[in-house]
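# Task: produce atomic coordinates for the following.
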Amino acid sequence: MRKLKIKKIRIALLGLSAFLLWSFTAPQNDKYFEILKNLDIFATMYKEVNANYVDDINPNIIMEVGIDAMLSTLDPYTVYYPEDQIEDVRTENTGQYGGIGAVVGEKYDKRVMIVMPNEGFAAEKAGLKRGDEIISINGIDVRQDYDKASLYLRGQASSKLTLKVERPGEGELDIEVELETIDLPNVPYYGMVNENVGLIKLTGFTENASKEVKSALRKLKKDGAEKVILDLRGNGGGLLNEAVNISNIFIEKGQLVVTTKGKLKEMNATYKTLNTGTDLDIPLAVLINSSSASASEIVAGTMQDYDRGVIIGRKSFGKGLVQRTMPLSYNSQMKVTIAKYYTPSGRCIQAIDYSNRNEDGSVGKIADSLQTAFQTNNGRVVFDGGGVDPDYTINTKKLSPITVSLLKADLFFRFGNEYTGEMPSGEVASEVSISDEVLNQFKSWLADQELDYTSDIQEEVAKLREVAVALGELDKIQSQVESLESAVANNLDVDLENSKEEIRHFIKEEFVARALLERGIIEASFEVDEDVKKAIEVLSNPEEYTQVLGGN
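Next up, the predicted model:
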């Protein structure tokens, strides 16, 4: 009995000691206890739902939905990747994948088609062309099944595929293509836009991006470039060190490019340029838009903070967060936000509100009271909290309703496929022109196509009718509404005539895409690209260029 009492006392003392120890570390332990408790609750609930729910449940899907919902409460960039998506993550991070080297898409009538063979890769070498419809792959029917086609078009490098394609004017063809490791270039285009201004289009920040930019700059200078445009529009970012190295091309060694600050001390770091700059003096214009994000914003922000180049276009996306990929169990991964980054002036360009964005993805309006002012090297005022603001804001021209509808319906692409005449040709896009005869052929061809388009004012009149009906007041304004509807009704011939220059341009883009691939589309865009035109104008005016960067 005595031994039993002693044992009870010891247990009580141990319990008291544990309680006292917990009391002193309660703030820290509370959090871990809550984590363990909620994990237990979640596991129990997950088990019971799978065991008792009335219908069969796919445990993988319900788990992924739960994880995605949990992470969505944090930020848009902290995401989970199950094992079957790891290959996509690798492609995103490296730009490499095993494939045929072509953009394949679902086009009109759900046809699976070659949209753009990548220059120099397997698809182009094998003779695949824009507009080829893929019928089967190794004898497996993939007609009008984009998902199945995508699955079979990727695989182990060096293996071969036999594609049966339908080519307009030639019928069915069997084409053998060898899969290869596709290392997507970060610089798909560089070239001269006039006699002394070169342009470098940078679409990614995967490994070797800085080497590609440096090589392009040197080649442009050999071709006579005395000024350069760095096009970051549509570039969603990538590797931080590549952003530092690309900035280093234009600024001297030892300059601060970006600072990262996170919850953990090891996430705090400063990144400075390590090499001698390639060209510290060449006049520079950087193009950005609402899709320029992350590493693109580091480069643009650095050029702006050091007054190294003028920024032209529209406010950038506003992603000032740094992610790291973490391995999880069962070969899954998570990309988690570990820090915020700050440009050399000290500003964080992360959008204050993740959800407050316009339809085009641009940052919504931010109250002045929520922004902090910073200064560039020359004393120009710049702000944080919502992307990089350009020095020259260029408002994009809105396309006419009929042009938008023609694009949405893939009718320029389809016209290119069905065109039976001789396509205008040239070594570069500037040598290609679309005659009135071709334009009239397009109009005649369009008469046999289905086309439905609605202008903004037609939508407003339709809303007026709906409101009047809902309020029971249509009878009072019936004649006026009908008069408005008549006044704004579509007239295809008139609308085509009013938009003929827009239409002419997109026919040209379609034709040059077939002859010159992506390079042709990019070159053709220069004729209507207001950002590029403004960059050329500013770079060609040394006094204005210096004045803007000087803060005067």
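
# Please count neighbours and contacts with C-alpha atoms only from this point.
Will do.

# H505 belongs to a strand, doesn't it?
No. Judged by DSSP: H, G, I helix; E, B strand; the rest coil, H505 forms no part of a strand; its state is helix.

# Could you also give me the structure for this second sequence? I'd like to compare it with the first:
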Amino acid sequence: MNRKQIILAISLFILASFVAGTGMTYYLNAEGRSASSDNTIQQLGKFSRIFSIVKNNYVFEENSDSLITSAIRGMLKSLDPHSIYMDKNLYNDLMIMTQGKFGGIGIQISTSDGYPVVIAPIEGTPAYKLGIIAGDKITKIENEDTHNKSLESIVSKLRGIPGTKVHITIQRVGIKDPINYTIVRDYIKVRSVPYATTLDSHYVYIRLTNFSQTASPEVGKALDSLVNGTTKGIILDLRFNPGGLITEAQKVAGYFLPRNSTVVSTRGRMSGIDKVYRTINFKTYTDIPMTVLVDRGSASASEIVSGAIQDWDRGLIIGDTTYGKGSVQTVFPLGPKEALKLTTARYYTPSGRCIDKELRGDTIVDTFTTIGGLSRLITSAGGIIPDVVIPYRKLSSTEIQLAKDNMYFKFSASYCAGKKDKLKDTYKMNSNVWNAFKHYVAKEDTSISMEKLDKNKTNIEGTLNSYISRILWGEKGWYRATFKTDLQLKKALEVLKKTKNVKDIFKEIAGN
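Coordinates of the predicted model:
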């Protein structure tokens, strides 16, 4: 293929992608061609000429695929943050998020001193079964040094086809010599509900972290196992939940709203995108008072569920204003391993509120009325504004520095090293642990004075207790420890304990 043929092929490819990717329909005029196509073809011709000039005259030789990919990404970047070209890696990440599983070894990792460090092994996974523990520093993968490598590259090397092997070397606190592991990868399920329990004997708590394909089944399972004749309230925790599948939001909301209730509607330009999503669940829990916890990390599907609960006067929303990601992305496959993710619509709650804050382009504050019978006034300015606003406590500069320097985790891993089983029976946060932490910080981080530590002792102890509890008892330990200092959760329990029925819960805010 000569140069002219290459450029013609590129132009035709981009034109075809433009038509297919936007879902546009071209109506022919009397002359037999689209009335809007002339300028588009001229602009694509300009692009092909620029591409040719760059390809043949730029000071360095550039790969054609890279240039085209950069051009596509540049076009999409001008639209919004969520419209992106997805290469193999991004497309694979999307599949993991929506399907809720991938091939890997089963660890949560972060970085410390330039190395990937295990935060916690996921229970039941290959890493967990082999005895990998929190605090293990991964120094090599397939005999290749991991120092100062990006987390993305580390994760990419650890993941792979189930049944294949990966060789890693770790350095463990308290053990001089490195430990070598050969781990057989397996399917790792990303749990949507990592923790669910009953608090104070009568109040069901469900932590929902995403809206993958497993979200509604896991929420349903938690409700089935925990709700009984003595249940007096439900707490649905959607904090730091970035969202996921709109159909899963529809199903999760369906557990708490009457059948055939509107959950959300979508509106856009693409054919078939305007749609109303209604509840379809046969088993519901509509007669139990509930609260929903949200924060600035609650986005998309989380806002759909919390918005529907609020609009229908079904439960009290507690926490901080949500993220405001109220746009719909449609995935257009471009091949077996790549796709275009394009914003095609916006979400609207049952009362008609626009959830979206990012694309609004205005600062208009609208007022709407709930539709569940109470006709409460609610505000729309993008995102979901809680009925009871409780922002997170502002961290002190000392707490921020401790977290930045990874002091909580590093001390916890060191403190539990070699005595995890014993500590499970004897551990409690006390003066001995506090003094050991102060000694560790003084040795590791001279920028933090002991006076500052003592001044922030109560809050630091609460955070430190959560880290140690996670190492000793996993996710369950982490949640149980954080509950002790969780102001938003405490408010939810306080409200529910004063509530006798679903509508009674709103008396809590009637005078506000």
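
# Could you list the buried residues of the host helix or strand of V49 of structure 1?
For V49 of structure 1, the host element (DSSP states H and E) is helix 26-52. Of all the residues in helix 26-52 of structure 1, not one is buried under the rule 16 or more other CA atoms under 10 Å.

# List the neighbours of the very next helix or strand once past it that are in contact with it.
Proceeding N to C from helix 26-52 of structure 1, the next assigned helix or strand is helix 59-71, under DSSP H and E. With CA atoms under 8 Å, 6 or more residues apart in numbering as the test, helix 59-71 of structure 1 has contacts from N50, T78, V79, Y80, P82.

# and what of stretch 237-250 of structure 1?
For stretch 237-250 of structure 1, using CA under 8 Å, 6+ apart, the contacting residues are 93, 204-210, 213-214, 257-258, 271-281, 292-299, 302-303, 308.

# would TSV of the contacts of helix 59-71 of structure 1 with distance to A26 of structure 1 be doable?
Output for those, formatted as TSV (distance: CA to CA, whole Å):
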residue	distance to A26 of structure 1
N50	35
T78	29
V79	31
Y80	31
P82	35
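
# Please pick the buried ones from those residues.
Neighbour-count burial (16+ other CA under 10 Å) applied to these gives T78, V79, Y80.

# Translate I309 of structure 2 into the numbering of structure 1.
In structure 1, the residue paired with I309 of structure 2 is M303, using TM-score structural alignment.

# Check S37 of structure 2 too.
Looks like S37 of structure 2 aligns to Y32 there (TM-score structural alignment).

# Strands along the stretch 301-450 of structure 2, start to end?
Assigned by DSSP state E, counting those that start in this stretch, the strands in the stretch 301-450 of structure 2 fall at 316-319, 327-335, 338-348, 366-369, 377-380, 388-389.

# Inside strands: which ones of the buried ones among the contacts of helix 59-71 of structure 1?
V79, Y80 (DSSP state E).

# could you flag which of the contacts of stretch 237-250 of structure 1 are buried?
For these, buried by 16+ other CA under 10 Å: 93, 204-210, 213-214, 257-258, 271-273, 277-278, 292-299, 302-303, 308.

# For N245 of structure 1, see how far away L239 of structure 1 is.
Separation of L239 of structure 1 from N245 of structure 1 (CA to CA, to the nearest Å): 10 Å.

# Neighbour count: these two, which is higher?
N245 (25 against 19; other CA atoms under 10 Å).

# Confirm that that one sits in a helix.
Yes. According to three-state DSSP, N245 of structure 1 belongs to a helix.
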